[in-house]
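Predicted structure and sequence below. I'll ask about it afterward.
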Amino acid sequence: MANIQLIATDLDGTFLSDDKTFDKTLFRTVLTRLKAQNIAFAIATGVHQSRINRLLADFLTDNLAFVTNNGARVVSGSGQVLYERTIPVATLQKIATLVAAFSPQPDQGVVYSTDDTAYVPRAFAPFVTDRHMKYFQKMILFDDISDIKTPIFKVTMNWENFDEMRFYTAAKQTLGNAVHVTETGTGAIDIVPSGVNKAVGLQVLADHLGIEMAQIAAFGDGGNDIEMLRHVGYPYVMPNASLVGDFLPVIADNNHDGVSQTILALLNQNAGH
């Protein structure tokens, strides 16, 4: 534990319980203890900043760093944007063509994300519920990709009761190296810029902090965490995850604040030495 300088965690299925909550008192204890040992904390997630700001509203002045949109955007603990990668318009057009031709259509919707806005193709407007939209500051319906005037970090397709890996395969075949396709572990597929993943984002943050990837502990549960887990010194995988590899165990699952509990156990172990 002595050489851990940064702890990063995924949100959905990892830090957050299934109902998207967490024990705030316990997390406050974690942050206080980490600060005392000068260990940084980062959220490394597939989602965008405005959703995180809503989930972690009580902790936004605690110098948290953020790797968002599966690594397409990195923000330091002081709020400095360190890295941004967006999807070229020509590639967005190819994604739109692929989605339009794919069967079955994503019955849970399609969203083109900026950090605060959900651009939704008009055809998918009926599928977008308040549950989906509560995490964006605004939603804009569009008819054609050329209507989008803001850089897009990520495109998400979501199905209910469908093996989304079929779309994953089609997207890899059609789009090739123009993008990075990843499954989220929640029935959705995310498409982010080529060469982008959480490990890339964490590397940017590590460089900024002047630390090595070997000095990072990371927590994850899904396919979009795998690069991050393979590149850090202390990769922790949730008990409910199906990821296979040489990973460290988390004390409890996401519904019992396993991430916070494991961090405290690590800190206690360190204090005992």
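Arrived safely. Numbering: from 1, shown residues only.

C-alpha only now, for contacts and for neighbours.
Will do.

Show me which positions of stretch 235-252 end up buried.
Going by neighbour count (16 or more other C-alpha atoms under 10 Å), the buried part of stretch 235-252 is Pro235, Tyr236, Val237, Met238, Pro239, Leu243, Val250, Ile251, Ala252.

Strands of the chain, start to end?
With strands called from DSSP state E, the chain shows them at 6-9, 40-44, 65-68, 73-75, 81-84, 110-113, 117-121, 138-142, 154-158, 179-183, 188-193, 216-220, 234-237, 248-249.

mind putting those strands in JSON lines, distance to Val128 included?
Shown next, in JSON lines, are these (distance: least, C-alpha to C-alpha, whole Å):
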{"stretch": "strand 6-9", "distance to Val128": "28"}
{"stretch": "strand 40-44", "distance to Val128": "25"}
{"stretch": "strand 65-68", "distance to Val128": "22"}
{"stretch": "strand 73-75", "distance to Val128": "25"}
{"stretch": "strand 81-84", "distance to Val128": "27"}
{"stretch": "strand 110-113", "distance to Val128": "8"}
{"stretch": "strand 117-121", "distance to Val128": "8"}
{"stretch": "strand 138-142", "distance to Val128": "10"}
{"stretch": "strand 154-158", "distance to Val128": "11"}
{"stretch": "strand 179-183", "distance to Val128": "20"}
{"stretch": "strand 188-193", "distance to Val128": "14"}
{"stretch": "strand 216-220", "distance to Val128": "27"}
{"stretch": "strand 234-237", "distance to Val128": "31"}
{"stretch": "strand 248-249", "distance to Val128": "36"}
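
another one to put next to it:
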Amino acid sequence: MIRLVAFDLDGTFLSSFNKYNRPRFKKVFDQLKAQGIKVVAISGNRYYRMAKIFKDYLDDMIFVADNGALIWNKGQVIHQNTFDAESMERLLAEYHYPGMSLSGLNTSYIEQEVPFTQRLILKFFLGPIRRVPSFSPLPEDEFVKLSFRVKNQDTVALTKEINQRLEGHAHATHSGWGTIDIVPTGISKQSALAFLGDRFGIEPDQMMVFGDGGNDIHMLEYAGHSYAMANASDRVKAAAKAVAPSNKEDGVLQVLEDFLTSSQ
């Protein structure tokens, strides 16, 4: 019996930037809600962007932001994980890339030298941004994520290197398009699902999840019913139990519609 459905956003649920079939989703969502199934948007994005995309569902959905570092329910943070000062200082000392961003609890930070066009792109994904002269000293905040971009072909190797060098201090993952996100150690989309399972008494085999990126692999392996999107890499598909049609074909909604039909 499925009791929780979770889906990634970019490349999975969304057909393009912030776009999805809203009437079709409402019909599916209403049926899931009627069956008491919890619906979770789970992403490396900040809550700000997720709330804009699902503005009509803020009281009915659960939002896992920043790759599991912050979990929101009914407009409130129900779980958070932040870097300790030592880990953050070591992280910045070893991996300080141009254009990187630091995500605090409610605001993201970039250095003043970041070009205007890049700031616009970052604001689209991060929401409220504060520019600071430098990350040394750190702004007064608690931090949940550090992000930067590299060449797409370098993401897998660099992610592996970071996880080896900073084991016990941080966890790096890549979501696509050359973006690497670093969150506190032990935090991932899988850990967020485990927290929700404990909180609501839901077992992994009662979860259905969808993803397309490297940061989805662990949750695809964890859930009893997992779907990689047809547009995902072979590495991601190998972690899932099945493959869904692509995000351009509303693959998440197709699978959920089939599930709802079969469960009647």
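Yep, that arrived. If you're wondering where the values come from, they're calculated on a predicted model, not measured in any experiment.

Now the TM-score, please.
Superposed pair, TM-score by TM-score structural alignment, normalised by the length of the second structure: 0.90. Supporting alignment: 260 aligned residues with a C-alpha RMSD of 2.0 Å.

ok so, going back, nearest to Thr91 of the first structure, of the buried residues of stretch 235-252 of the first structure?
Thr91 of the first structure lies nearest to Leu243 out of those, by C-alpha to C-alpha, at 29.6 Å.

so how far is Asn70 of the first structure from the residue nearest the centre of the first structure?
Most central residue of the first structure, judged by C-alpha distance to the mean C-alpha position with C-alpha atoms, centre = their mean, is Thr45 at 1.6 Å. Thr45 of the first structure sits 6 Å away from Asn70 of the first structure, going by C-alpha to C-alpha, to the nearest Å.

With Gln105 of the first structure instead?
Distance of Gln105 of the first structure to Asn70 of the first structure, computed by C-alpha to C-alpha: 23 Å.

Equivalent analysis for Phe124 of the first structure, please.
Using C-alpha to C-alpha, Phe124 of the first structure is found at 23 Å from Asn70 of the first structure.

again with Ala188 of the first structure
Noted for Ala188 of the first structure: a distance of 13 Å to Asn70 of the first structure, by C-alpha to C-alpha.

So for those two, which sits in the more crowded spot?
Asn70 (31 against 23; other C-alpha atoms under 10 Å).

Looks like the residue nearest to the centre of the first structure contacts Val67 (just checking).
Yes. Between Thr45 of the first structure and Val67 there is a contact at 6.3 Å, judged by C-alpha atoms under 8 Å.

Next, show the common contact partners of the two.
Lys198 (C-alpha atoms under 8 Å, 6 or more residues apart in numbering).

ok, which stretches of the stretch 101-250 of the second structure are helices?
116-126, 155-165, 189-200, 217-222, 234-239 (DSSP state H, counting those that start in this stretch).

The first structure: which residue goes with Asn18 of the second structure?
In the first structure, the residue paired with Asn18 of the second structure according to TM-score structural alignment is Lys20.

residues contacting that match?
Contacts for Lys20 of the first structure (C-alpha under 8 Å, 6+ apart) come out as Asp12, Leu55.

do Gly223 of the first structure as well
By C-alpha under 8 Å, 6+ apart, the contact set of Gly223 of the first structure is Thr182, Glu183, Thr184, Gly185, Leu243.

Map the residue nearest to the centre of the first structure across to the second structure for me.
Using TM-score structural alignment, Thr45 of the first structure sits opposite Ser43 in the second structure.

Go ahead and confirm that match touches Ile71.
No. The criterion here is C-alpha under 8 Å, and Ser43 of the second structure misses it with Ile71 at 10.4 Å.

Now the common contact residues for these two.
Val64, Ala65.

What's Leu256 of the second structure aligned with over in the first structure?
Match for Leu256 of the second structure (TM-score structural alignment): Ile263.

mind checking which of the strands of the first structure is nearest Phe167 of the first structure?
Proximity to Phe167 of the first structure (C-alpha to C-alpha) singles out strand 188-193 among the strands of the first structure, at 7.8 Å.

how about the contacts of Gly223 of the first structure, which pair is most distant?
Thr182 and Leu243 (13.7 Å).

contacting residues around the match of Thr45 of the first structure?
Counted by C-alpha under 8 Å, 6+ apart, Ser43 of the second structure has contacts Phe7, Asp8, Leu9, Val64, Ala65, Asp66, Asn67, Gly68, Lys189.
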